[in-house]
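Engineer: Sequence first, then the predicted structure, then my questions.
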Amino acid sequence: MPKKRPLHDEIDDQPVPPSKSQLKREMHALQQLGETLIAMTPNERSRFPLSDDLLRAIDETARIHSHEGRRRHMQYVGKLMRKEDLDAIQAQFDAIENEREQRDHAFHRLEKWRDRLVDEGDAAVDLFLKDYPEADRQTLRQLVRNAQREREQSKPPTSARKLFKHLRDAAAL
């Protein structure tokens, strides 16, 4: 079992600096964060509080095709990441993840509505229109009937997809 390092030096009660291994783990974590930022579109990246140097380095990454060159460049990105406000960047990642979860939850809710509409028919249409009065009743009923017919005939769910798109538009997602 590995020995745990004390947080303070026992002789003069000074804080013990982190080990070399711990520093390496932290640098690899920063490089991974940089990789995540590089994988994003420029529009998504613009939501983050990043310095101009880091943005230039991230844009430069696309031009590097050599494996070793990319590895060295990622180390440079990790070095630049040390100067960034990591709490603000993490807060933005959390906000994006929260938005994604809310959108997924809303989509699941609409999928349940679609299934309910196809199963129950006009009764469910009335309930849906109470929740979303801006939806077009005639189009909704027509899509529900077509989806029911496709299900009975074991055809591909083309109308069910159109119904979901209509529900998504009505819910403004």
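Structural biologist: Arrived safely.
Engineer: C-alpha only now, for contacts and for neighbours.
Structural biologist: Will do.
Engineer: how about the longest helix along the chain: buried residues?
Structural biologist: Identified as the longest helix of the chain according to DSSP state H is helix 86-120. Buried residues in helix 86-120, counted by 16 or more other Cα atoms under 10 Å: 89, 107, 110-111, 113-118.
Engineer: which among those residues gets closest to Arg70?
Structural biologist: Taking Cα to Cα as the measure, Arg70 lies nearest Ile89 of the buried residues of helix 86-120, at 22.8 Å.
Engineer: Next up, a structure to set beside the first:
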Amino acid sequence: MSEEELVSKTQIKNEMNDRQALGMQLTKLAPDTLKKIGLSEELLEAVLFYKKITANGALKRQAQFIGRLMRDTDPEPIQAYLNKLKGDNAEHNAAMQRLELLRERLIESDEALTELISDKPDLPISELRTLIRNARREKEQNKAPKAFREIFQLLKQHHQ
């Protein structure tokens, strides 16, 4: 007997229920977000249609249909995208923390900027210098950290 034949019916049902639950998580997302995931056209349409339904029985049927479509869909990329949206992605969180630390170092010393420029020559250096100068001024004057936030967004944009 091959390994595929040894899978129990219960295990198959549990897997199908998990996929349907994953499909139902998709119904809670905004249409623009759904389009970014890269779902099949049929699954995307089914999820968007689910959002329009108001009758209970029809909702159940559409949920079953989404579950059926999920059987033919690889759940890994969908789950990874949902985890990223929730902030559960450890790799993503670590990258954001590294960017925050880099931002702190940039504000504290000019040496960090020199290192960054040598590592990332494609950065808009003059804009970054202006933001750092403004962030230092904001910190001294206890103003709202507008430039501080903009530095993070700039770093995030160029570190992807």
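Structural biologist: Great, that's in hand. In this text the structure is predicted, and so the values were computed from the model without any measurement.
Engineer: TSV for the buried residues of helix 86-120 of structure 1, including distance to Ile96 of structure 1?
Structural biologist: Shown next, in TSV, are those (distance: Cα to Cα, whole Å):
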residue	distance to Ile96 of structure 1
Ile89	11
Phe107	16
Leu110	21
Glu111	22
Trp113	26
Arg114	27
Asp115	29
Arg116	30
Leu117	31
Val118	33
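Engineer: with structure 1 superposed, average distance for stretch 90-104 of structure 2?
Structural biologist: Taken over the aligned residues, the distance from stretch 90-104 of structure 2 to structure 1 averages 2.9 Å (mean Cα distance after the TM-score superposition for structure 1).
Engineer: which residues touch stretch 143-157 of structure 2?
Structural biologist: With Cα atoms under 8 Å, 6 or more residues apart in numbering as the test, stretch 143-157 of structure 2 has contacts from 96, 99-100, 103, 128, 131-132, 134-135, 138-139.
Engineer: Using TSV, please lay out these together with distance to Gln160 of structure 2.
Structural biologist: Shown next, in TSV, are the contacts of stretch 143-157 of structure 2 (distance: Cα to Cα, whole Å):
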residue	distance to Gln160 of structure 2
Met96	11
Leu99	11
Glu100	14
Arg103	16
Leu128	17
Leu131	20
Ile132	21
Asn134	24
Ala135	23
Glu138	27
Lys139	28
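Engineer: for the longest helix of structure 1, the distance to its chain's centre please.
Structural biologist: Centroid separation between helix 86-120 of structure 1 and its chain, computed with Cα atoms, centre = their mean, to the nearest Å, is 10 Å.
Engineer: Please apply the same query to stretch 141-149 of structure 1.
Structural biologist: The answer for stretch 141-149 of structure 1 is 33 Å, by Cα atoms, centre = their mean.
Engineer: what span of structure 2 lines up against it?
Structural biologist: Using TM-score structural alignment, stretch 141-149 of structure 1 lines up with residues 129-137 of structure 2.
Engineer: what's the mean gap between the matching stretch and the aligned bit of structure 1?
Structural biologist: On superposition with structure 1, the mean distance recorded for stretch 129-137 of structure 2 (mean Cα distance after the TM-score superposition for structure 1) is 1.6 Å.
Engineer: got the buried residues for that stretch?
Structural biologist: Residues of stretch 129-137 of structure 2 classed as buried: 129, 131-132, 134-136 (neighbour count, 16+ other Cα under 10 Å).
Engineer: Now for those: which two are most distant?
Structural biologist: Once Cα to Cα is applied, those give Arg129 and Arg136 as the farthest pair, at 10.6 Å.
Engineer: where does Lys28 of structure 2 fall, helix, sheet strand or coil?
Structural biologist: The three-state label given to Lys28 of structure 2 by DSSP: H, G, I helix; E, B strand; the rest coil is coil.
Engineer: meant to ask about Lys13 of structure 2
Structural biologist: Applying three-state DSSP: Lys13 of structure 2 is helix.
Engineer: Gln92 of structure 1 matches what in structure 2?
Structural biologist: By TM-score structural alignment, Gln92 of structure 1 lines up with Pro77.
Engineer: What spatial separation is found between its match and Arg68 of structure 2?
Structural biologist: Between Pro77 of structure 2 and Arg68 of structure 2 the distance is 18 Å, computed by Cα to Cα, to the nearest Å.
Engineer: neighbours around the counterpart of Phe49 of structure 2 in structure 1, how many?
Structural biologist: Aligning on TM-score structural alignment places Phe49 of structure 2 opposite Glu60 in structure 1. For Glu60 of structure 1, the count of nearby residues is 12 (other Cα atoms under 10 Å).
Engineer: pretty sure Glu60 of structure 1 is in a helix, no?
Structural biologist: Yes. Per three-state DSSP, Glu60 of structure 1 lies within a helix segment.
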